[in-house]
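**Q** All I have is the shape, not the residue letters:
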């Protein structure tokens, strides 16, 4: 009878077959002498199909010697973690094996292997290692020093980071305690020791405190947070070991200090400012008001907090106020400012300039609003008086001036009795200055209307080239006066824009007369008309002196003059550009200028293109 038959008949082998763990016996040539059904299943073979196959078909070894090399003499067994296997369909699997070797007189060298699939174990171990590494990185990154205190021996064990925070290299327990005690701020030592005492006396499971610790180089105080907890008890339930973590919170404390200082500054400014201020909820209710606001409305602080902004608003302005508040609530605006009327406690109407801004929480969500209210009642009254005065004076001047200019024109046109040259010169001077005064009065009246948003415009679609040509013809005399000529460039003569023709001519006259006034004698003022995306751009360029960049923000303000001496010599009221800007912007356009040394100055403005039908 062969040895294989003897083996198969062995009672041990019959028991071997019933074991649920994959088992395999390999002979001296590397062939599998026996394996149980669990081993067949592990490698994806039908029952009994592995017997007789080379073990190299299912394990990543090339010889019996390589397999035996896992066992280091004089040992006769070994645990192999991570040997590669191969299933019947060629799929790679990761195996763990326990192998035992022996020699039989009849069958020679034998290897018995207990096998299992460890893919899940390795994956779980890898995940665990990764989580442990992340946790360690978090501790290191957060600068958390870990420590243990054993009550019985009074010994302290600390991590490297704890030593780094404390700035000590010693590992001796007594040295560590002495170093720690010497570095804690004297004012904070009792609080720092309190956590240890409370946990040792079992008054709490855990306790936290914050204290100051001198830095490693002794140059400053670090803020430390210490979290202490009971880690272990003895058989009698008494506390035997404490563990804790020490974290550097200096940056957080600095942020808290800066925030507290900022809050104190805001509180001080809020309370002491002479401008009425309030913190308002999105329902319009006052959450907090300052003394200036109470004085402004004539209410006590409690009375104001018990009301809302709408209750103080004039009935005719409530709808506008609600509309602006709705924009804030919908997230379409983060702030707004406008003038409105309020009702004081005594029933008087007050004009106020209201400024509102949103304050958001840490997550960026709107939390409340901050409002400022400035009393504009007196200012508006004075503006109205000023407007009335200017209007009255201008009209009172215009009526007699018109008569004077008419009379001068009649005198100038009389041919029956010609005046002497001296008289004609005086008439010419009087008429020139009368025209200048008339233009000034018109400018002042126009400026007042524009400033009060009272100017009316008659907007319609017109061909821009035609209007520009008319403006150039109307200003030829101005060009002749200063010895310059006008030249127009317009590649597309069909361009149209939405304008008020009369006000367009006023803009062009201001720009052309200014260009002629400040251009060099004998030069050419160029007028360019070109199409833009949604507008038509008109540019007037002269070769005059460069306008200082420092004067840019003042140029369109009333009565502003870059060079007063030149302006006086050439004439001008200082209102032309301010009026021009108002006309352009109130009719939907934009205006600006470019000035370069040696290349002259270009004033340009735009008019809206007509919308497609």
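**A** Structure received. What you see is a predicted model, and the numbers here were worked out from it, not measured in a lab. Residues are numbered from 1 along each chain as shown.

**Q** C-alpha from now on. contacts and neighbour counts both.
**A** Noted.

**Q** And the host helix or strand of residue 181, what's buried?
**A** Assigned by DSSP states H and E, residue 181 belongs to helix 173-183. Under the neighbour-count criterion of 16 or more other CA atoms under 10 Å, helix 173-183 has 173, 176, 180, 183 buried.

**Q** Tell me the gap between that helix and the middle of its chain.
**A** From the chain centre to the centre of helix 173-183 is a distance of 46 Å (CA atoms, centre = their mean, to the nearest Å).

**Q** which helices and strands does the helix or strand just after it pack with?
**A** Next helix or strand after helix 173-183 toward the C-terminus (DSSP H and E): helix 189-200. Applying 3 or more CA pairs under 8 Å, 6 or more residues apart in numbering; DSSP states H and E, one finds that helix 189-200 contacts strand 206-214, strand 221-233, strand 239-248.

**Q** closest one to residue 269 among the ones you listed?
**A** strand 221-233 (30.0 Å; CA to CA).

**Q** and the closest one, which residues are buried?
**A** Going by neighbour count (16+ other CA under 10 Å), the buried part of strand 221-233 is 221, 222, 223, 224, 225, 226, 227, 228, 229, 230, 231.

**Q** so what's the first one up against?
**A** This means residue 221. When contacts are counted by CA atoms under 8 Å, 6 or more residues apart in numbering, residue 221 is found next to 212, 213, 214, 215.

**Q** buried residues in the top helix by length along the chain?
**A** Assignment by DSSP state H gives helix 377-413 as the longest helix of the chain. Neighbour-count burial for helix 377-413, counted by 16+ other CA under 10 Å, picks out 387, 390, 391, 394, 398, 401, 405, 408, 412.

**Q** Make a markdown table out of those residues and add distance to residue 589.
**A** Formatted as a markdown table, these follow (distance: CA to CA, whole Å):
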| residue | distance to residue 589 |
| --- | --- |
| 387 | 26 |
| 390 | 28 |
| 391 | 28 |
| 394 | 29 |
| 398 | 31 |
| 401 | 34 |
| 405 | 36 |
| 408 | 40 |
| 412 | 42 |
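
**Q** Out of those, which two sit at the greatest distance?
**A** 387 and 412 (35.9 Å).

**Q** Now for the residue nearest to residue 593 when sequence neighbours are not counted: which residues touch it?
**A** Nearest in space to residue 593, with sequence neighbours left out and distances taken as CA to CA, 6 or more residues apart in numbering, is residue 603 at 4.3 Å. Residues counted as contacts of residue 603 (CA under 8 Å, 6+ apart) are 511, 539, 540, 541, 591, 592, 593, 594.

**Q** Take this one as well and set it beside the first:
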């Protein structure tokens, strides 16, 4: 574009550098005309009739507001758009600018794209005025071809008289739909505010305001509106340009939210944060800084960094601050002083930044008192470890994952009878006896790597040819920045020899026990055959099959039968115990009713309890209670417990049986009011062939097998049994068996 064709923009500012900057920003699209005073500007307006005026209100002599007023009061120049440019627009100045006729105002610093947009809009607006005056057709052409959203509105009733294509596109209506609406259907401004604005436009013949417009879709958009009162065919209409500023408003909102988030982050930070001048004066700080140093924020602001360090440290503070600034984000250590005089260590990182055009320093301060304590504790720990490492009688090795010995203490050298220098650097596999398996250790190390930790015993060969048993306990560590294993080894040769002796003795005892069980089983079997004949024939004789018996003969035969049956029961108990101990006893489990089984056993015990006038009762928790067990073994358990209770309960006593379900188990309690058991004898009662003292052997019959069998049977079912008793207060046996196949197995 030739310079003579460019719109003329008069730039009025008393600062030459500002004028020059604006000239450079506009010279591509406009013909800038500089002026440095109000008088000079008024003269240029008369001579050159510029297309737009950029006006600084702070001018010597005639100020910018007066210049604007004179231009707008002059019919020859009243339509020249005036943009007030200022670095400090207060609300009163904006109102004054509007009152004096300014078309727009922009804050410094100026965004050149916004400036060009505003200039372009106002220059176009001026051209529109000129075109409207020249020809209505030319006005129509401009109106319809304008890229800006433009409306013609009747001031009084708010009728939309016309709308250009961009307006129709923007609002989402056809021209017919849009011109059938009132501006109040689109503009969401309150009625009171709209009335005030209408009065201002009526008085000033123009207006500039911000509002929200509703589109056909229902979407609400933020807009900036420029409107001027024009005459079309003798009718005053509002020529209105609408600019969508939703994005910029959102940007402003995001900026505010971002600043608020930043402020919150600063306040919530654990570290103390300071903003300082280049002289070390504190301008601001967060709450953590106040808590750290013991000051309120009001006390802190205005202090200098020198106030927060010890006096001797303050002498070299300037040099230290300079050094800290050069480190950037790298933290340095410093000592600081609290309000109460407490000295404490800190870690500080600093960064320079611009704030309001001035250099500021932001400092992040962390109290490292606990960190220092941890360092000291770590140092002490390392010293303790070194002392332990060097002086412990156990060997300590550090191995890599291939078994190479990275480090070892003197005890290791003594174990293998080799110089420590020769041990370190060698491989642990070199010392293992082949029969213990080097690959076995490798497997153990791999297990450790996968699962964490191993404990294993190995045989090693010392340099003098002696075999040494060692036990190694290993775990993973980081050694010189690489993963490794630390293994504590101990000479367990003596223990292994003792273990071998113990194992041999155990095997001998187990063999003897097996021999005993087999002997008892064979002997019991041999005894049962003649005993069956004794019992059988004595019963036949008692029934009179061999002829009538005298009273004495009948009594003697009864003694033979009872003694034979007692002996058979003892033999059966011995056989059962032998089978249980040898693992040959099998259980035939099924679900059955606990109450019926208990009542069945009780019925067999009634003659004995009636003979001693003992009250025997059963209180089931529920009639439907079932247990998963071998019915015959369950009845044998109950018989032995009830028989034992009857034997040790004096005449007139009582025996109570209680059963209930507890989770997945069935609990049965047999409680008597018998003589009780002393505390020191409670742990003996389940041992076979044992009665608790010799006096009982004389006073009460029995072999001592019953309770031992009870315990075996209960445990074979996956249950447990316990006893509670006090001398003279009776005894309670409690056993638990699985309630179903899925429980307690």
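**A** Yep, it's here. Keep in mind the model is a prediction, meaning the values are calculated, not measured.

**Q** Report the distance from the longest helix of the first structure to the chain centre.
**A** 53 Å.

**Q** With stretch 176-188 of the first structure instead?
**A** With CA atoms, centre = their mean, you get 43 Å for stretch 176-188 of the first structure.

**Q** Equivalent analysis for stretch 308-321 of the first structure, please.
**A** With CA atoms, centre = their mean, you get 33 Å for stretch 308-321 of the first structure.

**Q** residues making contact with it?
**A** Against stretch 308-321 of the first structure from outside (CA under 8 Å, 6+ apart): 284, 285, 286, 340, 341, 342, 343, 344, 349.

**Q** Quick check: the third one vs residue 340 of the first structure, distance?
**A** For residue 286 of the first structure, the distance to residue 340 of the first structure under the criterion CA to CA, to the nearest Å works out to 18 Å.

**Q** Looking at those two, which has the bigger crowd around it?
**A** Counted by other CA atoms under 10 Å, residue 286 of the first structure and residue 340 do not tie: residue 286 has more neighbours, with 23 against 19.

**Q** Could you say which helix or strand holds that one?
**A** strand 286-289.

**Q** distance from that strand to the second structure after superposition?
**A** Here the mean offset of strand 286-289 of the first structure against the second structure after fitting is 7.3 Å, by mean CA distance after the TM-score superposition for the first structure.

**Q** for the helix or strand just after that strand, the distance to its chain's centre please.
**A** Reading on from strand 286-289 of the first structure to the C-terminus, the next helix or strand found by DSSP H and E is helix 291-297. Relative to the chain's own centre, helix 291-297 of the first structure is displaced by 35 Å; criterion: CA atoms, centre = their mean.

**Q** Now do stretch 304-317 of the first structure: distance from first to last residue.
**A** Per CA to CA, the first residue of stretch 304-317 of the first structure is 19 Å away from its last.

**Q** which of the residues in it are buried?
**A** 304, 305, 308, 309, 310, 312, 313, 314.

**Q** picking up where we left off before, of the contacts of stretch 308-321 of the first structure, which qualify as buried by neighbour count?
**A** 284, 285, 286, 340, 341, 342, 343, 344.

**Q** Rebuild the contacts of stretch 308-321 of the first structure as CSV, extending it with secondary structure.
**A** Listed next are the contacts of stretch 308-321 of the first structure as CSV, based on DSSP: H, G, I helix; E, B strand; the rest coil:
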residue, secondary structure
284, coil
285, strand
286, strand
340, strand
341, strand
342, strand
343, strand
344, coil
349, strand
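
**Q** Tell me the one of the buried ones among the contacts of stretch 308-321 of the first structure nearest residue 598 of the first structure?
**A** Nearest to residue 598 of the first structure among those, with distances taken as CA to CA, is residue 340, at 49.5 Å.

**Q** I'd like to know how far residue 221 of the second structure sits from residue 317 of the second structure.
**A** From residue 221 of the second structure to residue 317 of the second structure the distance is 56 Å (CA to CA).

**Q** my bad, residue 630 of the second structure
**A** Taken as CA to CA, the span from residue 630 of the second structure to residue 317 of the second structure is 90 Å.

**Q** Same check on residue 124 of the second structure?
**A** Counting by CA to CA, the gap from residue 124 of the second structure to residue 317 of the second structure is 62 Å.

**Q** Over to residue 632 of the second structure?
**A** From residue 632 of the second structure to residue 317 of the second structure the distance is 94 Å (CA to CA).

**Q** ok, those two, which is more surrounded?
**A** residue 317 (16 against 13).

**Q** just to revisit the earlier point, just give me the mean distance for the host helix or strand of the residue nearest to residue 593 of the first structure relative to the second structure.
**A** Taking DSSP H and E as the definition, one finds residue 603 of the first structure inside strand 600-608. Compared with the second structure after fitting, strand 600-608 of the first structure deviates on average by 4.5 Å (mean CA distance after the TM-score superposition for the first structure).

**Q** Can you give me the neighbour number for the closest residue to residue 629 of the second structure other than its chain neighbours?
**A** In space, and not counting its chain neighbours, residue 629 of the second structure is closest to residue 589: 4.5 Å by CA to CA, 6+ apart. When neighbours are defined as other CA under 10 Å, residue 589 of the second structure has 15 of them.

**Q** In the contacts of residue 221 of the first structure, which residue is surrounded by the most others?
**A** residue 213 (25 neighbours).

**Q** picking that back up, the residue nearest to residue 593 of the first structure maps to what in the second structure?
**A** Under the alignment defined by TM-score structural alignment, residue 603 of the first structure is paired with residue 734 of the second structure.

**Q** can you pull out the strands in the stretch 1-150 of the second structure?
**A** Assigned by DSSP state E, counting those that start in this stretch, the strands in the stretch 1-150 of the second structure fall at 8-12, 31-35, 52-55, 82-86, 104-107, 149-153.

**Q** and residue 698 of the second structure, how many neighbours?
**A** Neighbours of residue 698 of the second structure (other CA under 10 Å): 9.
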